[in-house]
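>>> Mind looking at a prediction? Sequence and model below.
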Amino acid sequence: MKTTLKIAGALLAGWAGLAGAQPPAGDADIRHGRYLIQTSGCNDCHTAGYMQKNGQVPEAEWLTGDAMGWQGPWGTTYAANLRLLFQQVDEQAWLARARQPMRPPMPSPSLRAMSDADLKAIYRYVRSLGVKGSPAPAYVPPGGKVATPYFDFTPKNLPPMASQR
């Protein structure tokens, strides 16, 4: 028994001593990441046709981006193919990126409010899906020519601002 405890202690000490080493992503992380993807609305934009098909899109097609644009005063943005993106960045780069402001309609405040553990679970889940699809179209600045279908989020019929009254 003492020998077993000594071996276990040595293994734990050795593991703790590995600079920057992380345990491999487990099934629990991947399941949690899948849950977060489903409940946070990621598929609504990052999976083509997801909203229109009431979520009835095979998981094999999830998070491959969309050529449907989202246009507003910020220009026209496209939901990235996360399955390609997450193969190009490591987990730490993803954590840093998730904490940065992003163009609409990406709900950046919601993403920034997530814990590191949640963001890591999302990263690990998306990576577990493997590479699929093509990159989304590039951002188009305001007034630029948009060659794809897009949703228009331009505010209309706004009341005058209080300072203008």
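That came through fine.
>>> drop to CA atoms for contacts and neighbour counts, all remaining ones
OK.
>>> Is T76 part of a helix or strand, or is it coil?
Under DSSP: H, G, I helix; E, B strand; the rest coil, the three-state class of T76 is strand.
>>> take the one below as the second:
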Amino acid sequence: MKKEGIMLATLGVLLVFSQCKPNQTKEEIVENKPAWELLGYQSLPDYGKHLVTIGGCHDCHTPKKMGPNGPELDMELALSGHPSAMPFPDVDRAAMEKNGYAVTQTLTAWVGPWGVSYASNLTSDPTGIGGWTEEQFFRALREGKFKGSPNGRQILPPMPWQMFQAMRDDEIGAIFAYLQTTKPIDNVVPDALPPSSVGQ
């Protein structure tokens, strides 16, 4: 009988506690935390760095150098785009534009049916995106506008801005926040060139 009394008392206490509501539900706690924190990142720029890495931004915007196993990222020039001092290689542009496309040895410039395009400087330097607003950055990724200008030309291949349209606002904001913390690298990327057939 004594055991039954203890069990009933324990069940009673559990019943009382089960009726008590915490100050916040799990859903409310999740709603009040930013995505980067819920995902275990230390800050918004830290989350942005992760997205830049897995999103392939270095593939085009970081010049390559030859390493023991072939081309590798030159992290001293991380995200600085096509080197301004590097001229486009002497190739038959008309043939490349007609039959396929070519890239430079740094993998930061391309020739194809659209002409010649160069990877932009994404660093925090004024020659990169250091002077950009977040609105410009959103417009570049959502609308494909060069330098995020409402009246700018479309961003040229191989930049897959159409894919990045699917990113959430917090993801684009995190990438922008990270890029604003990058090492500033003074590098004025050359202007894109129209197809060689233009003006002929």
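Thanks, I have it. Computed from a prediction, not measured in an experiment: that's the story for all the values here.
>>> biggest helix in structure 1 by residues?
In structure 1, assigned by DSSP state H, the helix with the most residues is helix 2-17.
>>> can you count the residues close to the nearest residue to V57 of structure 1 once chain neighbours are set aside?
Distances taken as CA to CA, 6 or more residues apart in numbering put Y50 closest to V57 of structure 1, at 6.0 Å, once the chain neighbours are dropped. Neighbour count of Y50 of structure 1, defined by other CA atoms under 10 Å: 20.
>>> name the element Y50 of structure 1 belongs to?
For Y50 of structure 1, there is no helix or strand it lies in under DSSP states H and E.
>>> From S108 of structure 1, how far off is it?
For Y50 of structure 1, the distance to S108 of structure 1 (CA to CA, to the nearest Å) stands at 20 Å.
>>> do the same with A79 of structure 1
Noted for A79 of structure 1: a distance of 13 Å to S108 of structure 1, by CA to CA.
>>> These two: which is more packed in?
Neighbour count, other CA under 10 Å: between A79 of structure 1 and S108, A79 has more, with 27 against 15.
>>> Now which residue in structure 2 aligns to that one?
Mapped onto structure 2 by TM-score structural alignment, A79 of structure 1 lines up with A119.
>>> That match against A78, yeah?
No: the pair A119 of structure 2 and A78 fails to qualify as a contact (CA atoms under 8 Å) at a distance of 11.9 Å.
>>> related to what we said a few turns ago, which other helices and strands contact the helix or strand following the longest helix of structure 1?
Using DSSP H and E, the helix or strand that directly follows helix 2-17 of structure 1 along the chain is helix 27-39. Applying 3 or more CA pairs under 8 Å, 6 or more residues apart in numbering; DSSP states H and E, one finds that helix 27-39 of structure 1 contacts helix 116-129.
>>> which residues in structure 2 does the helix it packs on align to?
The aligned range for helix 116-129 of structure 1 is 169-182, by TM-score structural alignment.
>>> Please work out which residues outside the matching stretch touch it.
Stretch 169-182 of structure 2 is contacted from outside by 35, 44-49, 51-52, 122-124, 129-130, 134, 137-138, using CA atoms under 8 Å, 6 or more residues apart in numbering.
>>> now with 7 Å?
44-49, 51-52, 122-124, 130, 134, 137-138 (CA atoms under 7 Å, 6 or more residues apart in numbering).
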